[in-house]
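[1] Quick one, what's the 3D model for this:
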Amino acid sequence: MHLFLLLILQATAAFGQIDPAHCRYALGMEDGRIKDDDITASSQWYETTGPQYARLNREEGDGAWCPEGQMEPSDSQYLQVDLGKLTFLTVVGTQGRYARYSGNEFARAYHLNYSRDGLQWKSWRNRLGNTVMEGNKNAYTSVINDLHPPIITRYVRLIPVTRLSTTVCMRVELYGCPWEDGLISYSAPEGQLMMPPGYPIASLNDSTYDGAHERRRLLGGLGQLTDGVIGLDDFLLTRQYHVWPGYDYLGWRNDSLGSQGFVEMEFVFDRQRNFTSMKVHSNNMFPRGVKIFSSVSCWFKPRLIADWEAEPVAFKTVLDDRNPSARYVTVPLNRRTAKSLRCRFYFADVWMMFSEIFFQSEDTVLPTLMPLGSTSPAVKKDSTMSTTPMTAANPSASEPPDDGNTPILIGCLVTIILLLVVIIFLILWCQYVCKVLEKAPRRILDEEVTVRLSSCSDTIILQTPPVPPRSGHAPTGTANTDPHYERVFLLDPQYQNPAVLRNKLPELSQSAEASALLLSNPLYDLLLLTSCHMTSGWLRACGGGYAEPDVTQCTPHQCFHSNAPHYAETDIVRLQGVTGSNMYAVPALTVDSLTRKDISAAEFPRQQLIFREKLGEGQFGEVHLCEAEGLPEFLGEGSPLPDRDGRSVLVAVKQLRADATSQARNDFLKEIKIMSRLNDPNIIRLLCVCVSSDPLCMVTEYMENGDLNMFLSQREIESTLTHANNIPSVSLSDLLHMSVQISSGMKYLASLNFVHRDLATRNCLLDRRLTIKIADFGMSRNLYSSDYYRIQGRAVLPIRWMAWESILLGKFTTASDVWAFGVTLWEIFTLCKEQPYSLLSDEQVIENTGEFFRNQGRQIFLYGPPLCPPSLFELMMCCWSRDIPDRPTFEGLYEALRPHVNQ
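    The predicted structure is shown next:
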């Protein structure tokens, strides 16, 4: 109870661990948040090719940064960007100098150097040790390079590399997110080799460490303990391809460190911080001699030149010999103030392994609260946890209080006791209410716990009230039964081995033809992951509805093709169109004889399209961002485009490659016919086509503010703080207005019996007036590749936005679009700061859909965003109803949302 009360009293605005797969936000080169003064270079050719012009997709000046003279292979010219604060950098994008056909200079390769302090520079290298990054092949197409591993830095230098004497120019965008942890280096003993009998040799070293290696110690750098990658339960398995066993862990053997019995690590931070806790992800595979640490003691240093404070914080771990799962262990640091920490982790077995460490701290640095008196470590821990919130009011244990202050002290103590009694009463009352309302978390893995995944404030609750998001908000009102452990949501072992599942499939008494149909269906692999462990081993939709499995009455054909009147039931592989964009599902559209003559859109002069950026690509085509010169005049009166006074406008151009198959060409013409039928203010419209010659092109609207995901992720909710600091912001009424517009556009599509199948913020474009238009090409964009799950390289599925029947049965209907609309609302009211179900892997998301099918109350819902009004969150929950008839229609959603805007 003391510990629980302490966690309530010590709730802070701590930040969780960064996930590199989702930390991919533009940092401000293109939109100007990075100022000109923060972009410098070793040289420049002219004033008009200075470093301030090195902005992706911008063509001010002469269109790019160009170093002076022709570059030789031995030259080391660089472009330097100051990000202003420590940043977790995951992606680099580059272009050459295009300047409206007048330039053709670009860098074919480059090095990336970085520094956290501007003094000590490090060279980035990939996991295989290569330092050269692939650059551009032409002057206009942007090349996106993922950093594997990502880096933590403030200053970045791009150094062009050339094999021949040539002129190079560059435009750049950097992607990532703020590194709020503040850790700038850690020091530790080098990792060691583990040679278990009967198993592969595991190399438990820190292979991406960017500091020094001296006397078998790692000094002054960062590496795998801060890369956001959490090791698996089995330390011999890895999340990366083509690496050695044990790659994700840094590990030590007890007897290799002498008789001390502990591993000592030092952590240095960018500034003095008021620490609340440390979270350590530790392996616990005790059958192989690996356990989480038995205890830890941490000393604090307020300044780097000061001495270590005498009194440490000591914490004893509750060891678990039943569950061998890797886990986070949360170590309370009791609001101690420091710029550097030294922690000793004591062995509980032969081996100790860590894959990630991060810290939580308050924004305001307070004077360090020292523990009372001198006691043994165990007593010290208990007394600290039970008294820390009130130690500022207590006198020292070694100095008796002044008699004149005794009444004041007694009054303070009585007040504190009364407050604790009130808090205990409230807690007991809440527990009673939860039991009455039957909202307590259900049992998972035979333990009644709240499911907490990966991060301190990322909490996913089973049928419980909403909790806050992970970044920048204090956790409130929820606590784990054991708050020191953050349970990773574990898959059933069967899910991790599809080969085992194949052996468990029941014998089919039907024909070989029916069996072949099942095995050839692209959903087969998904079903192996999600449904084969059900009671009878099959997931079926029989008699036009969703029923529990019945092997005796359902054939394999019925498993995937029920008699339900769902016109959008389709081969899921063809969800992605020929150009890589999503294809709407529409009823009764015959395209067998479709030709160019059937196209009503006007033919636009293709030479008036100026290509600026490739947005994405598919198997047979690409999506480009272009400028269309003279388009408003070409479209004439009634043009949907704003008046641009003769200037060119941005458009999206879907282009079919000349080598496309006849089927792909027919599909492309079908897509043009579908798009030509759409005419709504909240739906992207087809403007014109270029089909008189190859390559075939369709030209659609594009909005100047880009997609809604990028727009919201770069903003904060409107407040006096955002106004005072000129921080880009949006208001709650803006978010509601966006929601109404999306519901209006989807209402229009539903009225035509169109099914979008990929509704998400990445597929919503907006202009300067915050007008929303629903688009369809987010699927083709590399920037959002992590939002899609790929089935054996044949199809990509936005599974985190898909209804359970779409994932398990391949059924896409207006009702499944309603489900995706609920997830889109959730994105909007979290300002797109995280991915839906961000702490579940793709396989766990698929498993969760199986829970919706079984409907045993174990399905996981998204939490309620703090910005979201309760009535709106109830609307989201209705969109995620398990039973399809219980979901609202888009017309009903529009009517329900519209009054919110008026209020």
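[2] C-alpha from now on. contacts and neighbour counts both.
    Fine.
[3] C-terminal to the strand or helix carrying Leu721, what's the next element?
    Using DSSP states H and E, the element containing Leu721 is helix 720-724. As assigned by DSSP H and E, the chain's next helix or strand after helix 720-724 is strand 729-730.
[4] How far off centre is that next one?
    21 Å (CA atoms, centre = their mean, to the nearest Å).
[5] Report all helices and strands that it contacts.
    Counting contacts by 3 or more CA pairs under 8 Å, 6 or more residues apart in numbering; DSSP states H and E, strand 729-730 packs against strand 716-717.
[6] Which elements pack onto the strand it packs on?
    strand 729-730.
[7] Helix or strand: which one has Leu428?
    Secondary structure from DSSP H and E places Leu428 in helix 406-437.
[8] list the buried ones in that helix?
    Leu409 (16 or more other CA atoms under 10 Å).
[9] Ok, stretch 35-47 next?
    Residues Asp36, Ile39, Thr40, Ala41, Ser43, Gln44 are the ones in stretch 35-47 that count as buried (16+ other CA under 10 Å).
[10] Farthest-apart pair in those residues, please.
    By the measure CA to CA, Asp36 and Ser43 form the most distant pair in the buried residues of stretch 35-47, at 15.1 Å.
[11] Please state the offset of the helix holding Leu721 from the chain centre?
    With CA atoms, centre = their mean, you get 27 Å for helix 720-724.
[12] all helices for the stretch 601-750 of the chain, in order.
    For the stretch 601-750 of the chain, the helices defined by DSSP state H, counting those that start in this stretch occupy 631-635, 662-676, 708-713, 720-724, 732-751.
[13] picking that back up, tell me the helix or strand right after the helix holding Leu428.
    That would be, after helix 406-437 and using DSSP H and E, strand 485-486.
[14] Does anything pack onto that next one? Which helices or strands?
    Against strand 485-486 (3+ CA pairs under 8 Å, 6+ apart) you get strand 327-346.
[15] circling back to that earlier point, which ones among the buried residues of stretch 35-47 are found in strands?
    Ile39, Thr40, Ala41 (DSSP state E).
[16] between the residues you listed, which is closest to Leu369?
    Ile39 (42.1 Å).
[17] where's that closest one relative to Glu68, distance?
    According to CA to CA, to the nearest Å, Ile39 and Glu68 sit 16 Å apart.
[18] before we move on, back to that, ok, so of the ones in strands among the buried residues of stretch 35-47, who is nearest Cys626?
    Cys626 lies nearest to Ile39 out of those, by CA to CA, at 27.0 Å.
[19] And this one, please, so the two structures can be compared:
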Amino acid sequence: MQSVVSVVNRITGVLFHLLITLLQNQWAQCRYALGMEDGTIPDSDITASSAWSDSTEAKHGRLSTGEGDGAWCPAAPVFPNESEYLQIDLHKLHFVALVGTQGRHADGHGQEFVRSYRLRYSRDGKKWITWQDRWGQEVVSGNENTYEIVLKDLGPPIVARMVRFYPLADRVMSVCLRVELYGCVWNDGLYAYTAPVGHVMNLPGIPVYLNDSTYDGSTEQGMQFGGLGQLCDGVLGGDDFIETKELRVWPGYDYLGWSREALGQGSVDIEFHFEKPRLFNNMQVHSNNRHTQGVRVFSKVECLFKPGLLQPWSSPALTLPVPLEDLKDPSSRPISLPLGGRPAQILRCKFYFADRWLLISEISFLSGRKTNYPGFYILCIPTNHEDILCAWLFPAGLPVAKDDGSNTAILIGCLVGIILLLLAVIVVILWRQYWKKILGKVGQELDLLRSELRVHLSVPSDNVVINNTHRFPSAHEEPPPYPGSPPYPSLSPPVSPPLPPSVPHYAEADIVSLQGVSGNNTYAVPALASSSPGADALPLPELPRQCLVFKEKLGEGQFGEVHLCEIENPLDLPILEFPFNVRKGRPLLVAVKILRPDASKNARNDFLKEVKILSRLKDPNIIRLLGVCVSSDPLCMVTEYMECGDLNQYLSQRVLLDKTGPSHNTPTISYPALISMASQIASGMKFLSSLNFVHRDLATRNCLVGGERHIKIADFGMSRNLYAGDYYRIQGRAVLPIRWMAWECILMGKFTTASDVWAFGVTLWEMLSVCQEQPYSDLTDEQVIDNAGEFFRDQGRQVYLSRPAVCPQGLYELMLSCWNRDCKLRPSFANIHSFLTEDAMNMV
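    Predicted coordinates for the structure are as follows:
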């Protein structure tokens, strides 16, 4: 009998490990609407400090609904005090990852909205905490009009039972508000933890701050207590603790870490307080193990359990050793610690140092609610925003009755039944996840089959703005395409409101669309660039048309043409910006973009916007806008042109210089020369990315070559018939350089600096192939699009460009990193430029 139970215990342990993995996957999707819009949250749980009238009570503050007068409106203006608030009571702890706000539309009659607000939250209804972002900012940007929904990712997310919205204003004004919360039930049950304050690791030239910067409790005498922070925010740190997953934060941000020397003791004591008594089966700790820098996973853990606040600690402590001989790999890892199904409301665990430093990123628990039946408890799996699947579990560590022959069969039957029930829970969860993946594939394929692929320009923003003039689609309808987000049906359960897009977001309202003469956008440009002081006046000099001497036609587009011209005596034009590499008496080559006189008013406005914005691009590796001719039609803009033409033609007419020397009379180029030119392109893109400009069409055809192989990035390629085969035409209208585009650009129209990095990888491949063939030359356009779908599915069937013969392995690995499926893991242009200037030149 004892051996049977032992086998059952081992099987149960394996099942628990699988359940932990499933639970972590569920937290990654913890972005469900919590019920303001669909009415799941009743009116009685929505309260406010005041209301302007009965028709603007708190209960009307529901996102995308128009009951009463269309929103919650406080009785008094919100300036200068900040005492008015809208409160939502969720009745149990929730993990809130996102909030949405909206003004009072009222079928077009509303005029009130909230431009900014503060969030406060509480876990007990007594202590209220003001939410801050990772840089300590409390004010959240709100709405710009009455009808659009603005979604704000909470970084860091919050664990709360009650949430309050406090509208703000910079002057006396009336405001109205509608809101929604997005997240899921906090099944972990953790209410607060107490831990020592993290320390600073001083590496050569780099201070690494290992403090719990998002902790929302109190700090006294080197201890943090009464709150939650980075140990339960769902973010797992990487192998290198200096690198962080969050942008613009300090090194070490993803970890909470302690020094044995600074702490003055051999262990780190962490105490965990839970909302209610629970039965604990497993604790999972994500720890760093970079032992080359004195960081190692803890050697053992000792845990004490307290069943209730007024009850004594259990004795003896549960000791769990961690075999260090298995931890020679410096990768970070989750350490799973069995807790034996012990009852407790408070846990105190000592994590013993195995080296000079201990770094922990995340701690989670697999626990269940106590039942009235001794020896059993309930484990609920979050398959939606509420507990859906619950199982009765028999903790593996409970004592077993003696084998007296009378109840052996019954006990074995119970154990087998429990295991089968666990298996059923797991099968149901896996089945749901499988169908989510299927729906995701279908959604992407529908997106590809649309009659016209809608491409959005993009620039990073903390908010996403959704036009709400239409209702949300049902589960069987195809939704409108939102910028920077996959189709909603691929992410939403059939009975739930649509999920908000995942971070980072790209706000369509923040974009200026530049048509140019090609009729297609090239740069994605921040709106601020066109709304700066003095933007109404053109910032460039008016050039006399008679100074432009026509040489040849470079290309044409939907709204005009691009000509190659000469300025015969550029030094005679003092209005031009110098220095140029032009000797007195020698002409200056320029490219002239000419807008047709019969172009539409919108095309003319876009042309002038492009002039204003591109005039800001002053970098040695970006083509300079020199002047304009706008006093009469046709409108013209004059840019630099390089005497050696575009890089694609320049390289395709050369062969790579072999170690044996040049052959015949064919022009040659060396590997160091290629790397030098690639470094210049990376430098120009580094400049563009610093301004949040997204190029969208980086390729060798859009790079120009000057004397001494000086490279400048341009945007003429799309207008040239020579490169028509590089663009995929959709319904005879939009053209897209799909062979240079990241998978998220093709499938979702999501263009970012990270997608420019992808295009740079393809451009580098072109250069090291000396532009002898088109990328993916063995694939049709449709197969290239199918390959983007394989990147999305990430099942190992995606096709990468092969390593060029001259390309060292280290440089090819740089290309592969540019084509990483996860855009956040692609290198920055600053890192690429550093690599090309310092490392790649020395490769053979």
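[20] could you measure Ser122 of the second structure against Glu84 of the second structure, distance?
    When Ser122 of the second structure is compared with Glu84 of the second structure (using CA to CA), they lie 17 Å apart.
[21] Tell me which of those two has more neighbours.
    Looking at Ser122 of the second structure and Glu84 with other CA atoms under 10 Å, you find the greater number of neighbours at Glu84, namely 22 against 19.
[22] sec struct for that one, please.
    Following DSSP: H, G, I helix; E, B strand; the rest coil, we place Glu84 of the second structure in the coil state.
[23] quick one: the aligned partner of it in the first structure from Ser42 of the first structure, how far?
    Applying TM-score structural alignment, one finds that Glu84 of the second structure aligns to Gln77 in the first structure. According to CA to CA, Gln77 of the first structure stands 6 Å off from Ser42 of the first structure.
[24] what residues are shared contacts of those two?
    Residues touching both Gln77 of the first structure and Ser42 (CA atoms under 8 Å, 6 or more residues apart in numbering): Pro67.
[25] of the ones in strands among the buried residues of stretch 35-47 of the first structure, closest to Leu128 of the first structure?
    Within these, the smallest distance to Leu128 of the first structure is 28.9 Å, found for Ala41 (CA to CA).
[26] Tell me the residue in the second structure aligned with the closest one.
    In the second structure, the residue equivalent to Ala41 of the first structure is Ala48, according to TM-score structural alignment.
[27] doesn't Asp89 make contact with its match?
    No. Here Ala48 of the second structure does not reach Asp89: they are 11.1 Å apart, not a contact under CA atoms under 8 Å.
[28] For those two, list the residues in contact with both.
    By CA under 8 Å, 6+ apart, no residue touches both Ala48 of the second structure and Asp89.
[29] Before we go further, Asn605 of the second structure is sitting in a strand, right?
    No. Counting by three-state DSSP, Asn605 of the second structure falls outside a strand, being helix.
[30] Run through the residues that contact it.
    For Asn605 of the second structure, the contact set (CA under 8 Å, 6+ apart) is empty.
[31] gap between it and Val512 of the second structure?
    11 Å.
[32] and what of Val159 of the second structure?
    38 Å.
[33] ok, now Pro167 of the second structure?
    Using CA to CA, we find Pro167 of the second structure at a distance of 29 Å from Val512 of the second structure.
[34] now Ser834 of the second structure
    On the measure of CA to CA, Ser834 of the second structure and Val512 of the second structure end up 31 Å apart.
[35] which of the two has more neighbours?
    Taking other CA under 10 Å, Ser834 of the second structure and Val512 do not tie; Val512 has more neighbours (22 against 15).
[36] Wait, the more buried one touches Val525, no?
    Yes. Using CA under 8 Å, Val512 of the second structure is in contact with Val525, at 5.6 Å.
[37] Quick one: residues contacting Leu218 of the first structure.
    Contacts for Leu218 of the first structure (CA under 8 Å, 6+ apart) come out as Tyr186, Ser187, Ala188, Pro189, Glu190, Tyr209, Gly211, Ala212.
[38] Pull the number of nearby residues for Arg215 of the first structure.
    9.
[39] Please apply the same query to Gln444 of the second structure.
    As a burial measure, Gln444 of the second structure scores 19 neighbours (other CA under 10 Å).
[40] Please apply the same query to Arg335 of the first structure.
    23.
[41] can you tell me which residue in the second structure aligns to it?
    Arg335 of the first structure maps onto Gly341 in the second structure, by TM-score structural alignment.
[42] Skipping adjacent residues, who's closest to that match in space?
    Leaving out its chain neighbours, the residue that sits closest to Gly341 of the second structure by CA to CA, 6 or more residues apart in numbering is Asn281, at 4.2 Å.
[43] Which of the helices or strands spans the residue in the first structure that that neighbour lines up against?
    Taking TM-score structural alignment, the alignment pairs Asn281 of the second structure with Thr276 from the first structure. For Thr276 of the first structure, the host element (DSSP H and E) is strand 262-282.
[44] For that strand, give me the average deviation versus the second structure.
    With mean CA distance after the TM-score superposition for the first structure, strand 262-282 of the first structure departs from the second structure by a mean of 0.9 Å once superposed.
[45] Show me what that strand packs onto, helices and strands only.
    Taking 3+ CA pairs under 8 Å, 6+ apart as the contact cut, strand 262-282 of the first structure packs with strand 183-189, strand 327-346, strand 351-362.
[46] Determine which of those approaches Ala499 of the first structure most closely.
    strand 327-346 (27.0 Å).
[47] in terms of contact, does Phe300 of the first structure touch Ala314 like I think?
    No. Between Phe300 of the first structure and Ala314 there is no contact under CA under 8 Å: 11.9 Å.
[48] So for the two, which residue has more residues nearby?
    Taking other CA under 10 Å, Phe300 of the first structure and Ala314 do not tie; Phe300 has more neighbours (26 against 23).
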